[in-house]
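Trainee: fold the following and give me the result.
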Amino acid sequence: MMIKTFDFPARVGATGEFEPIVRSVQFGDGYKQTSGDGINAQHESWPLSFVGALSDIQPVVAFLREHQGWRAFKWRNPLSELGLYQAGKFNIQANGTYFTLSVTFTRVYQP
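Mentor: Take a look at the predicted model:
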């Protein structure tokens, strides 16, 4: 199956979270040894919001449902870095004729 690209415009102001994945061992004499955990030793996530009419939000919902929370898709983050991401749980808030969809994209790595 071909990897699809998520190209819907998110709301401006997304805040990415980057956390290094570090292994450490503390020895009895005060010495501590640390290293990165694996070749992709950084966790990256982006909480995003999409606001619009039902006709704007429905394609985003369809894309997220199609990927079922576990299928990866291509997405260019606000730093213009193209990568593979997954999106699990999402929330939709109805505000009259406009809707707000909230979801978090998490970076994944595949061989």
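Trainee: CA atoms for contacts and neighbours, from now on please.
Mentor: Will do.
Trainee: which other residues reach whichever strand or helix holds residue 63?
Mentor: Assignment of secondary structure by DSSP states H and E places residue 63 within helix 54-67. With Cα atoms under 8 Å, 6 or more residues apart in numbering as the test, helix 54-67 has contacts from 6, 8, 50-51, 73, 87, 97-101.
Trainee: next up, for comparison:
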Amino acid sequence: MAVETYKWHSQLGAGPIEYSQTVRAAQFGDGYEQVAENGINSTAIQLPMKHVGAEAEVNELRTFLLTHVVKAFVITPPGEEKGLYRVVANSVRKNVISSKFAELTFTIKRAYGVYA
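Mentor: This next block holds a predicted model:
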């Protein structure tokens, strides 16, 4: 099964890019603490995104996003490097601007794996 590529020109959404790190820590009685990263991919990246366009284009993107909550896709998000990302569950929101245009907001999260 081939990994799909995100083909739309979207921009960052209203919120900031979030970086969250998972670490393991052991605190000892004398105040000494050992800290280590939790695995080789210990930093999670989450990006709020926004896409404004014609109703048909927004609906096509919405369908793509809703099918990629579990399945990863390739994208180069603004301000980040190309990689695998998934859509955060329940983050897709559509706002109708006019009879011809709509806005789609959603959040993507870095997924780790191998792609060609």
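Trainee: just give the TM-score of the two.
Mentor: Remark: TM-score between the superposed chains equals 0.87 [TM-score structural alignment, normalised by the length of the first structure]; 110 aligned residues with a Cα RMSD of 1.7 Å.
Trainee: that older thread, let me know the closest of the contacts of helix 54-67 of the first structure to residue 43 of the first structure.
Mentor: residue 87 (14.1 Å; Cα to Cα).
Trainee: right, and the closest one touches residue 70 too?
Mentor: Yes. Contact criterion Cα atoms under 8 Å: residue 87 of the first structure and residue 70 qualify, at 7.3 Å.
Trainee: pick out whichever of these two has more residues nearby.
Mentor: Neighbour tally, residue 87 of the first structure and residue 70, criterion other Cα atoms under 10 Å: the higher count belongs to residue 87, 22 against 12.
Trainee: what's the stretch of helix or strand the more buried one belongs to packed up against?
Mentor: Using DSSP H and E, residue 87 of the first structure sits within strand 82-95. Packing partners of strand 82-95 of the first structure (3 or more Cα pairs under 8 Å, 6 or more residues apart in numbering; DSSP states H and E): strand 73-76, strand 98-108.
Trainee: what is the neighbour count of residue 54 of the second structure?
Mentor: Using other Cα under 10 Å, residue 54 of the second structure has 16 neighbouring residues.
Trainee: surely it touches residue 101?
Mentor: Yes. Counting by Cα under 8 Å, residue 101 is a contact partner of residue 54 of the second structure at 4.5 Å.
Trainee: no more questions from me, cheers.
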